[in-house]
Structure formats: C-alpha cells, structure tokens
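>>> The sequence and its predicted three-dimensional model are supplied below.
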Amino acid sequence: MKFTTRLLALGAAMALNSAYADEVQVAVAANFTAPIQAIAKAFEADTGHKLVAAYGSTGQFYTQIKNGAPFEVFLAADDSTPAKLESEQETVPGSRFTYATGTLALWSAKPGYVDAEGAVLKGNSYQHLSIANPKAAPYGLAATQVLAKMNLTQATQPKLVEGQNITQAFQFVSTGNAELGFVALSQIYKDGKVEQGSAWIVPAALHDPIKQDAVILNKGRDSEAAKALMQYLKGPAAAAIIKSYGYQI
C-alpha cells in the first residue's frame, strides 16, 4: 500500500513538472549557433523547457517577425534591430537586454595564412575575401567598417564574396571558395583558442561595438518557457558557455 502510494505521488509530481515544461521558439542570429546549442542542452536539463531554434541573419529575422513568424524570443546580432521592434510594439516591454558582445575575426582555413596583425589584407595576394551581407548581418557591417578604417574599401571591393549571413560567409572560407574572410570569433574559437586555421582577432576599436540583444516577442508574452530562457541567459551557466566562445558579457 505504501509502495503504491509512493508511485502515485511520484506520478503526480512528474505530471505537475511536465505541465510546467514548455517549448520556446527562438530566432537566433547565425553567429550564435554553437553557443545556443550548448545552452539549449543545459537549459532543458536545468528547467525542463525545450528550446527550438531557427538560425539566420538578423535582418532576415526582422522581416519574418514583421510578417508574423511564430517566434517567441529573438536573439539578435545587434542591439538596434530589437530596439526597432520594441519601438514598433512588437516586443514585451522591459524584456530587452544585451546577452553578449561579439568579436570579429579575419580567418583562413589555412594554418599560418593570416598573421596576428591582419597585414595579409594589405598584401593583396588573395583572390577572394568573404563577408556577410552588411545590410542584413551586423558582423558584415562591422567588416565593412574595418576595411574603411584600414583604407581598403576600394582595393578589396572586387574581391568581396558576400554571404547571406555569417554562417555562409564562414562556409565560403571553410570550403576554400575564399582564401580568407571576416567571421564571428565564436565560429572558430572554443575555450581560449582558435580551433582551426589561422586568424586575426580584430581590435574592437576598428568597428562599432557588436552588442547582441535578446527580447521576448509578442508571441512569447504568456510563455513561461520564454521568460525562463531570458532569466537563464542572465545566469552563470549560460554566461560560462557564452564566454567560452569568445564573447564578452
């Protein structure tokens, strides 16, 4: 009898937990793919909520959100797009915050090809330079700012290979279609080191800060999972993962 009572109590507790567990639909800037995948696992283990992510450029997500896409949370690659959505009353007031500050890197899949100062850009020995679309992807905009600061805009214009987002810009380099390109440091960096190829970590002074904001969208207004995710992103477990990929908090 006692055993049966315990089983019933356990079943009731599990049912109660599952009632509170939920899914949250998240639009994630492409540069944050690897960190959010790690965060999603920890988030589900710690809270029971499941994070379902879609990846793309911040500009493309803006258009999709305005057209009614079913996203509940938006993790952008900038702070201006969430602020714009906020001003257009597409978000939950007071939910926006900066979850990470990104770092730009000039990268080649070839070891030793990119020097620690980025002088390879001025060497002009390469045929193709990959960047993300500066109109849709903040990392692409930052790349154009770096080229302008280095007085290389005109010299590099014929060499540019433009990806729709930072993932495609990375793929152009990783597949050898471009000798080098501007990528998010998080795509090539883990636990304090560049994992493959060679890279120049671009000084922050060469471009506008890449402040990445998160916000709850109107479709997530009543979602407990959305609220839980935002709190989780502010906590120590998520912070440790975010920092391990080269972001600042």
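That came through fine.

>>> Please make it C-alpha for all contacts and neighbour counts, starting now.
Noted.

>>> which residue is nearest the middle of this protein?
residue 32 (2.2 Å; Cα atoms, centre = their mean).

>>> Three-state assignment for that one, please.
Following DSSP: H, G, I helix; E, B strand; the rest coil, residue 32 is assigned to helix.

>>> Contacts only, for it.
residue 186 (Cα atoms under 8 Å, 6 or more residues apart in numbering).

>>> A further structure is provided below for comparison with the first:
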Amino acid sequence: MNTRLCNILALCCAFATAGTRAEEIIIAVAANFAAPMEAISQQFERRTGHKVRLAIGSSGKFFAQIHHGAPFQAFFSADQAKPAQLERDGLTLPGSRITYARGRLVLWSADPGAVDASGSALKQGTYHKLAIANPKLAPYGAAALEVLEGLGLESASRRHRVQGENIAQTFQFVASGNADLGLVALSQVTRNGKISQGSAWLVPEDLYSPILQDAVILESGRNSAAVNAFWQYVQSDAARKIMESYGYRPPASAATIQ
C-alpha cells in the first residue's frame, strides 16, 4: 500500500472516530501562523463537528505558560527548539512532534511604493523606523537580527528599530504607520500566493537560519479523539494547500531536532 493511500485511510479513520462525539480543543499557536491556522481550523470544524479554540501569541510566552500548567492540548510553535524542549521535559505525548511548516521572512511596508524587489530601502537606510520582533522571544525576530547582521546593518539600524513582543505586534507597527518598514513573516502579507497589500522584498533565505516550525501534542491532549483527528488533518493535502497559499514552504525535507 503506497504512502499516499495510507495517509488518506488514516485521515478517514480519524474523522470517523472523531465524529462519534464532538469535542472542543484548545491550541496554542505562534502569531505568525494565526491566519492559516484559522482557515485550517474552520475547515476542520466544518468537516468533523469538533470545535477549535485558538490562543494566538508569542512562542516564548506559550512555552513558559505550558510549564506552568496552561490548559492547551497542542502547541504550534514558530521554531523547533521549544517543542523539542517540552518533549524532553516530559510535557508532551511521546512521538507526536512534527515539523509542520517552513516560514519565510520579508521586508514589508504598508506603502505600495516603499520597498522594491532588491530591498534597497533597508540597505540604503532611507527609513525612519524599522520594526522587528523581539529576538529573544520570537524566531522571526531572531531571523531579522541575522539578516541585519549579515547585511552589515545591525549597528546602523539600531537607533531606528522598534521591537514588537511578537510578530503580530511587529506587523501592526508597520500596518498602522508607526514604522516605515518591518521584517515580518511572509504569511502575514500573502494571500493566495501573492503579496496582498503594500510592498515587500522577499529576503533571501541564505541570510538567515531556516525557520522550521514544529508542533506537538501536549500531555492534556493525550486521550482526545479531536486532537488526534486534528493532527491528521493538519498533515493532509487540504491543510497543506492552505499553508502554501500563505507563503509557507512544505517541511518535507526539514530535519527535526533530536
């Protein structure tokens, strides 16, 4: 039996099991993945009858909250390190960790004419404020700092930078006009594979470490049929198409932290 057919059968079995009793599950989701996760959750709810409550925020804060007993049943992080550490700490369902997406970074402005295809606005310093996410809490912030350092702009940009607590707040700084430019997640400005607003430079991926994003089922989701069904659905072709429409690369070749 080929792999594709096995996946289809597993998905059908998960849906059949889940259909016996509707549940509500609570999932913690990194801010960069909010829009695709909302779309995936809505589609999942329509198909299964289960309900999904999403908590959207900083991966770093969720990591701390999970250690303090937050009632999440699954965690979709913006990196690999935090789910791997939760696994080592015994707070997850063994064997549940997956790499669900590979994120990308863009230089973005709400002004349609502010950013060209080479990112010259950043390189030439022709801006007043540049928004990045907190590098200590947000993987996209760490990637942004790598880009600035790689381009030799870290020192020159320092006095112009404003820092968001997470990538959602960083995006809002730019969308509201409080920052001219921002290094944000491609998923925040992409719809159906195209930049949906403003102007953007897709930052070359050789300027920052791969943003591989892992998810894990937490201990409280161990016996949930709905969580199991959702896990199958997130890895389905239907969910993958949604992710790709927001600019995420498939994680098939991504190496997972051991």
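The structure has been received and is ready for your questions. All values derive from a computational prediction rather than experimental measurement.

>>> Report the TM-score for the pair.
The TM-score (TM-score structural alignment, normalised by the length of structure 1) is 0.92; 234 aligned residues with a Cα RMSD of 1.2 Å.

>>> re the thing from before, any idea how far residue 58 of structure 1 is from the residue nearest to the centre of structure 1?
Distance of residue 32 of structure 1 to residue 58 of structure 1, computed by Cα to Cα, to the nearest Å: 11 Å.

>>> re the thing from before, for the residue nearest to the centre of structure 1, give its distance to residue 3 of structure 1.
48 Å.

>>> so stretch 227-242 of structure 1 matches what in structure 2?
Per the alignment by TM-score structural alignment, stretch 227-242 of structure 1 matches residues 228-243 in structure 2.

>>> Structure 2: strands as residue ranges?
With DSSP state E as the criterion, structure 2 has strands at 24-30, 51-57, 74-76, 98-103, 105-109, 130-133, 161-164, 181-185, 190-191, 194-195, 199-202, 211-217.

>>> Could you dump those into JSON lines and include mean neighbour count?
Shown next, in JSON lines, are those (neighbours: other Cα atoms under 10 Å):
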{"stretch": "strand 24-30", "mean neighbour count": "21"}
{"stretch": "strand 51-57", "mean neighbour count": "18"}
{"stretch": "strand 74-76", "mean neighbour count": "28"}
{"stretch": "strand 98-103", "mean neighbour count": "24"}
{"stretch": "strand 105-109", "mean neighbour count": "27"}
{"stretch": "strand 130-133", "mean neighbour count": "28"}
{"stretch": "strand 161-164", "mean neighbour count": "18"}
{"stretch": "strand 181-185", "mean neighbour count": "30"}
{"stretch": "strand 190-191", "mean neighbour count": "18"}
{"stretch": "strand 194-195", "mean neighbour count": "16"}
{"stretch": "strand 199-202", "mean neighbour count": "22"}
{"stretch": "strand 211-217", "mean neighbour count": "25"}
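
>>> Take those strands and lay them out in CSV including distance to residue 248 of structure 2.
Below are these laid out as CSV (distance: least, Cα to Cα, whole Å):
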stretch, distance to residue 248 of structure 2
strand 24-30, 14
strand 51-57, 18
strand 74-76, 14
strand 98-103, 5
strand 105-109, 10
strand 130-133, 19
strand 161-164, 22
strand 181-185, 9
strand 190-191, 10
strand 194-195, 12
strand 199-202, 12
strand 211-217, 10
